[in-house]
Every structure is written in C-alpha cells, then in structure tokens.
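[1] after the sequence you'll find the predicted model.
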Amino acid sequence: MKIMMKKIILLASLNLWFAYLPAQASSVVEVSIAQLIASPERFDGKLVSVVGFFQNEMEESAIYLNRDEMVQAIRKNGIWIELNSSQMQSITKLHNDYAKIEGLFSATERGHFGLWSGSIKDIKKIFRWTPPPIKRKKSLTGH
C-alpha cells in the first residue's frame, strides 16, 4: 500500500512539474506578417513560420506582406530576415518571390537602421512558397 501511495504522489508531482514548464521552444507558430507587426511582443523569442514577399539585396533582406509593400519601400510592413553567409549563397534565386521562412522572431531587433517591424533570425527553413491549388466548387447550373 505504501509503494502504491508513493507512486501516486510521484505521478502527481510530475504532472504539476510538467504543467509549469514553458512551452517547447522548438514548437513552430504559424503566423502572418500582419500578426507579427500588430503584436510583436506576443511572438518575441518564439519560433515562427511566415509567408510573404521576400527581397534579398545588399542591406535589405526582408519579407513583406506583399510585393507592393516591397516596391514602395514600406519597410514597417516588413520583417528583417537575418541570413548567414551560406544561406545567402543558397537562396540567390529566391530573390523577389514569395517565400516561407521559419526562424526565431525578435521584436526588438529591427534590421538595418531599425527600419523594419522586427526580425527573424536563426533561420531554420527558407524556400519558395507555392500556394496550394484552389478547389473550385461546381456551380448549380453545371457551368
């Protein structure tokens, strides 16, 4: 009986301990650029995954809400992307295209001259994003 009670107490203690552990840093949060811009403190220090229009030029590696934001240089509607030298070399064909990027978001680090609304560093994944095909519903008239 004593052994059973000790096991129950141990299990209850472990459950309490695990309940107070912070969320795993490795769990990726799917988020929009708009969410990062609107609530940067909510995602600060979290591993995020975003889709947007990616530009990779000298002193300007960033992901924007869309192409127009990049063309018009509305940098506050973008997030600075901090790439290491090997990543810079491997993504040369990804310039000026939509991309999906996964990395660590920082609300306080805002890129070159602090012009962006945050940054994503420690990039885990970066690749060209292709939207899924749109499934069209059949019309009632058969057309």
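    That came through fine.
[2] hey, let's count contacts and neighbours off CA atoms from now on
    Fine.
[3] can you pull out the strands in the protein?
    29-30, 47-57, 60-64, 78-81, 97-106, 119-128 (DSSP state E).
[4] chain center to the third one: distance?
    Spelled out, that is strand 60-64. 13 Å (Cα atoms, centre = their mean, to the nearest Å).
[5] repeat that for the shortest one.
    Going by Cα atoms, centre = their mean, the spacing between the C-alpha centre of strand 29-30 and its chain's C-alpha centre is 6 Å.
[6] off-centre distance for the longest helix seen in the chain?
    Longest helix in the chain, counting residues (DSSP state H): helix 2-19. Put simply, helix 2-19 sits 37 Å off its chain's centre (Cα atoms, centre = their mean).
[7] picking up where we left off before, determine which stretch of the strands of the chain is the most buried.
    Using mean count of other Cα atoms under 10 Å, the stretch among those with the largest mean neighbour count is strand 78-81, at a mean of 29.
[8] use this one as the comparison:
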Amino acid sequence: MILSLILICVSCGSVDTYTSPDYDSGKYTAVSFEQLLKDPNQFDKKKIELVGIFHYGMEEAGLTNKKNPKNRIWIEFDYAKKMIDKNGKSLFKDEKLLRYSGKEVKLKGVFNKENTGHLGIYFAAIEDLHYFGK
C-alpha cells in the first residue's frame, strides 16, 4: 500500500516527453538563459535547446531561469501542431500544460529575439516547438 502511494506521488510530479512527428534530435544547440541574455543576436532564428521552469496559466506560457525568475521567455505554442508522447497522447489535452506548470522542463525550438510574447513582457520567445519534456 505504501509503495503504491509512493509510485503515484512520483508519477504525479514527473514531466512526460512530447515531440512533433518531424522532430530531429540532432539539430538543436543547448544554451543557457545567461547565453541568451548576453548575446541574443547569436541565437536569433536558430534552433535551441533550453531548460527552465515552465509557467502556464491565464495569459501566461513561459519559461524562467531558476537563478532569476524575472528573465522570462515566451513559449509560442502552435496548438494545431501534433505534440505527442510515446503512447500517442497529446500535450494539449487533459490540462497537461497546467499540471506541468512550476516544473523544470526542456524545450527545443527556434529562438526569436523580436517576439516578446503576450503583452510584450518577455525578453524573447521560443517558436516552432518540436520538443517538450524532461
């Protein structure tokens, strides 16, 4: 009984991995928030991989840095694009995005320094997302 409860709690806290059908794992450069803030021109319109704390809610879809949560990147979700896990379940169904809010995730997409997101309060955006997960 106790083991079952532990397994349930562990699975509730994890983030599943979702990819688009045309995802290619070898084409992304791993970068940090610090690198993006220091020289956004170097990564503009390039495929990047970024890890941060995911935030999702009313008028919010972003990634923040653990060290400085004020540095926020907008996530430009394309809700028409398929983003599925290994079982074929969609990232955009069953309030998964809300459940992952506050958790650390890895994103792979295209960095756009000109897109400052909803209400212009983000320093940049990740667009053309192909990977959301751990």
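    Looks like it arrived, so ask away. Quick caveat, the model's predicted, so the values are computed rather than measured.
[9] one step back: next, format the strands of the first structure as TSV and append distance to residue 16 of the first structure.
    Formatted as TSV, these follow (distance: least, Cα to Cα, whole Å):
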stretch	distance to residue 16 of the first structure
strand 29-30	25
strand 47-57	25
strand 60-64	41
strand 78-81	38
strand 97-106	28
strand 119-128	32
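[10] for the second structure, which helix is longest?
    helix 2-13.
[11] other SSEs contacting that one?
    Contacts defined by 3 or more Cα pairs under 8 Å, 6 or more residues apart in numbering; DSSP states H and E place helix 2-13 of the second structure against no helix or strand at all.
[12] what range in the first structure does the helix or strand that that helix is followed by sit on?
    Proceeding N to C from helix 2-13 of the second structure, the next assigned helix or strand is strand 18-19, under DSSP states H and E. Aligned by TM-score structural alignment, strand 18-19 of the second structure corresponds to no residues of the first structure.
[13] roughly how far does the spatially most central residue of the second structure sit from residue 10 of the second structure?
    Per Cα atoms, centre = their mean, the C-alpha nearest to the average position across the second structure is that of residue 107, at 4.0 Å. Here residue 107 of the second structure is placed at a distance of 22 Å from residue 10 of the second structure (Cα to Cα, to the nearest Å).
[14] one more: residue 113 of the second structure?
    36 Å.
[15] more neighbours, the two?
    residue 113 (20 against 10; other Cα atoms under 10 Å).
[16] quick one: map that one onto the first structure.
    Checking TM-score structural alignment: residue 113 of the second structure goes with residue 107.
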